[in-house]
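[1] missing the sequence, but the structure's below:
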């Protein structure tokens, strides 16, 4: 394909994050992404996305998607247990793949995906793309410029209200092997490890805080279930570069714990680990005051730009460069979740052995802006 042609991509899995997040934002980058079609086991969900877009094909099966020579890449938005097998099938069919997080249930599965992509010379990416927010990038640049002196500690959290009160499939998250450490911690950990590199050791404390829950929404409303995996985790982190960190995630209630705070010898930055445009705060050691820092002009308005990681992935395909939301970093986050749970079971700190190659800050012009200019914000 010509280097300037948008990548022909099919969305597999047309649920809530496809409709409310990925599809509208992928449509905002037409110079990089062409939504070629949709597949979902519920055909009506795929038909709805096609109607919203006004174009694209509805496929009858995953096999039909992967057999179509016009399809260059898939966006895997299936349920958690589908991330690994669907991505693996796509790679084996010669398609580039970008997956919702986590990239897989286990780090061994992630290793297999990375090997398959490398052997076939295909691009493989994975959410979250929160580190690509203009606020998150701005803070990264300012830290590296020495604005808060030498960074030494990073604190991160992602806590949401009772999952079963707003998610129709909350029981899937809590009974199928995907703990809160695997599903919720990637948001702060993505930004933490982008800024400061891999984590070398963790000490985790995980538990179930609510022994019985009842679905409050969706077609199975009223279903009672008992979580079998942790819904709450605390972690002490030691980075390979010597940085120290603390992590909190939970599915049992909101928290005022710092979403993402980076402490240095001359001050501290606070920024959201998930959404762009939420504001930056700077605590200066010079005057001991907390200052509100203006958001970059390009910051997405108080939300996550779900399409940005996919746009970067598409640009990486066309220019044959590394994907910023890399599979290697996603694999590292899966291993961190495994080690946090292992540490909690054993009562001992545990080494994290995987590593990934660091990226540099984006700079003044992001890769997804290089042809067609900045995409305009559209609703989630």
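    Alright, I've got the coordinates. In this text, all values refer to a predicted model and were calculated from it rather than measured experimentally. Numbering: from 1, shown residues only.
[2] Every contact and neighbour count from this point should use C-alpha atoms.
    Fine.
[3] most centrally placed residue in the chain?
    residue 128 (1.2 Å; Cα atoms, centre = their mean).
[4] How far does stretch 90-100 stretch from one end to the other?
    End-to-end distance for stretch 90-100, by Cα to Cα, to the nearest Å: 14 Å.
[5] Please state the offset of that stretch from the chain centre?
    Distance of stretch 90-100 from its chain centroid, counting by Cα atoms, centre = their mean, to the nearest Å, is 17 Å.
[6] Need the residues that contact it.
    66-67, 71-78, 83, 87, 113, 116-117, 120, 122-128, 310, 313 (Cα atoms under 8 Å, 6 or more residues apart in numbering).
[7] all strands of the stretch 51-200 of the chain, in order?
    For the stretch 51-200 of the chain, the strands defined by DSSP state E, counting those that start in this stretch occupy 57-58, 73-76, 96-99, 124-126, 151-159, 199-207.
[8] among those strands, which is nearest residue 365?
    Across the strands of the stretch 51-200 of the chain, residue 365 has its closest neighbour in strand 124-126 (20.9 Å, Cα to Cα).
[9] how about the closest one: buried residues?
    By 16 or more other Cα atoms under 10 Å, the buried positions in strand 124-126 come out as 124, 125, 126.
[10] contacting residues around residue 213?
    Taking Cα under 8 Å, 6+ apart as the test, what residue 213 contacts is 164, 224, 225, 226, 227.
[11] could you redo the last one with a cut-off of 6 Å?
    224, 225 (Cα atoms under 6 Å, 6 or more residues apart in numbering).
[12] likewise residue 114?
    Taking Cα under 6 Å, 6+ apart, one finds nothing in contact with residue 114.
[13] this is the comparison structure:
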């Protein structure tokens, strides 16, 4: 672990829907401090600043040039993730972004290269894997409660985000779809639990040419669908474990656990990786019942943005747990699943990453 960056002064670029979750979390974090916000729509930044004393509304260029900002929290749309990250790194700022790291792995590689050249650090959501749900499951695996891991399943089924999102267009174009939207949570969790992935086999379908927006000012409007909306894949981990992934915007519902991990002597039910907490259940070989394991690891009471606290405490000269190399590997895995689906061939994963360090059971210190 490097020298902590405490307090870490943060400037946010992008004041859209997701910012609310971060703003709710910041008061819980004693290692970070929000100092500025920016948006292409200046009025949105000013509205956020007006509700948070001490936070200044700036233009994007002003925020990048502001000496008080140490880290840029990049909450822009996926297409802007890489350009904003590169601008921040060029300005001498650390970066933490929403998932995915970039719209594609080529852009993501440019971000990693720029970070290496500048000596700055890049982190990336999802940080849900740092909560007590995934981390307690990881602790169970590391403690040998299921023996040698053999396989896992990861399932996300929803009839589509257009039913609730007022502007869902970006979910249904290349770079969107269920895999690139929700897959980062599941792939990051699988890598946290079982380690990096060596190869994948994928299949995908695209069942509807259009979707109808179900809420907001555009309700009833039809939007085109130009990307795969149901994706399956088999991930071969470097450890030899096999994970089966199902990501769908087409199906209605499922009773499958979000993630299950199976070993020689037991099976685990792992909570939804889109959330920070939840019950981890174990069924041991020879038992007829599932038992709920006590919370044993992870940030207690965590919410969106805990990755920034972990970033600050890890320091600038070490990889944070929600780090860019994990995010790059997850993006590489997802793109490779889609490539396999379209070519009918297994794809070797060119990247790898360290399995992130486990999070000990950690109570958050609420800032006064």
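    Perfect, thanks for sending it. Please read these numbers as outputs of a predicted model, since none were measured by experiment.
[14] So which of the contacts of stretch 90-100 of the first structure are in helices?
    66, 67, 83, 87, 113, 116, 117, 120, 310, 313 (DSSP state H).
[15] So among the residues you listed, which ones count as buried?
    The neighbour-count test (16+ other Cα under 10 Å) marks 66, 83, 87, 113, 116, 117, 310, 313 as buried among these.
[16] Can you tell me what the fifth one aligns to in the second structure?
    Looking back up the chat, that one is residue 116 of the first structure. Aligned counterpart of residue 116 of the first structure in the second structure: residue 114 (TM-score structural alignment).
[17] ok, so what distance separates that match from residue 191 of the second structure?
    According to Cα to Cα, residue 114 of the second structure and residue 191 of the second structure sit 25 Å apart.
[18] ok, now residue 55 of the second structure?
    From residue 55 of the second structure to residue 191 of the second structure the distance is 36 Å (Cα to Cα).
[19] Equivalent analysis for residue 275 of the second structure, please.
    For residue 275 of the second structure, the distance to residue 191 of the second structure - Cα to Cα - is 16 Å.
[20] Let's have the buried residues of strand 124-126 of the first structure in CSV, adding distance to residue 345 of the first structure.
    Converted to CSV, the buried residues of strand 124-126 of the first structure look like this (distance: Cα to Cα, whole Å):
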residue, distance to residue 345 of the first structure
124, 32
125, 31
126, 28
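[21] nearest to residue 244 of the first structure, of these?
    Nearest to residue 244 of the first structure out of the buried residues of strand 124-126 of the first structure is residue 126 (Cα to Cα; 25.3 Å).
[22] what do we get in the second structure for that closest one?
    Checking with TM-score structural alignment, residue 126 of the first structure has residue 124 as its match.
[23] nearest residue to residue 231 of the second structure other than its sequence neighbours?
    Spatially, and ignoring its direct neighbours in sequence, residue 231 of the second structure is nearest to residue 204 (4.3 Å; Cα to Cα, 6 or more residues apart in numbering).
[24] quick one, longest helix in the first structure?
    The first structure, longest helix under DSSP H: helix 327-346.
[25] Kindly name the residues of the second structure that line up with the next helix or strand after that one.
    Later in the chain than helix 327-346 of the first structure, the nearest helix or strand by DSSP states H and E is strand 350-351. The alignment of strand 350-351 of the first structure onto the second structure (TM-score structural alignment) spans residues 347-348.
[26] how big's the offset between that stretch and the first structure?
    Stretch 347-348 of the second structure differs from its equivalent in the first structure by a mean of 1.1 Å after superposition (mean Cα distance after the TM-score superposition for the first structure).
[27] Can you tell me what sits against that stretch?
    199, 200, 340.
[28] Among those residues, the buried ones, what's the ChimeraX command?
    ChimeraX command restricting the contacts of stretch 347-348 of the second structure to the buried ones, with burial defined by 16+ other Cα under 10 Å:
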select :199,200,340
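[29] What's the separation between residue 106 of the first structure and residue 330 of the first structure?
    Residue 106 of the first structure is 11 Å from residue 330 of the first structure, by Cα to Cα.
[30] Out of these two, name the residue with the larger neighbour count.
    Counted by other Cα atoms under 10 Å, residue 106 of the first structure and residue 330 do not tie: residue 330 has more neighbours, with 26 against 18.
[31] For the equivalent of that one over in the second structure, which residues are in contact?
    In the second structure, the residue equivalent to residue 330 of the first structure is residue 327, according to TM-score structural alignment. Residue 327 of the second structure sits next to residue 101 when contact means Cα under 6 Å, 6+ apart.
[32] residues of stretch 178-198 of the second structure that come out buried?
    Buried-residue list, stretch 178-198 of the second structure, by 16+ other Cα under 10 Å: 178-198.
[33] Can you list which of these are found in helices?
    178-194.
[34] what about the residue of the first structure positioned farthest from its centre, which SS state?
    Most distant residue from the mean C-alpha position of the first structure: residue 287, 35.9 Å away (Cα atoms, centre = their mean). Here residue 287 of the first structure is recorded as coil under DSSP: H, G, I helix; E, B strand; the rest coil.
[35] and the gap between it and residue 293 of the first structure?
    Distance from residue 287 of the first structure to residue 293 of the first structure, by Cα to Cα: 15 Å.
[36] What segments of the stretch 201-350 of the first structure are strands?
    Here the stretch 201-350 of the first structure has its strands, by DSSP E, counting those that start in this stretch, at 213-214, 224-225, 232-239, 244-250, 260-264, 267-270, 280-284, 290-293, 350-351.
[37] Show me the one of those strands that comes nearest residue 337 of the first structure.
    Using Cα to Cα, those put strand 232-239 closest to residue 337 of the first structure, at 9.6 Å.
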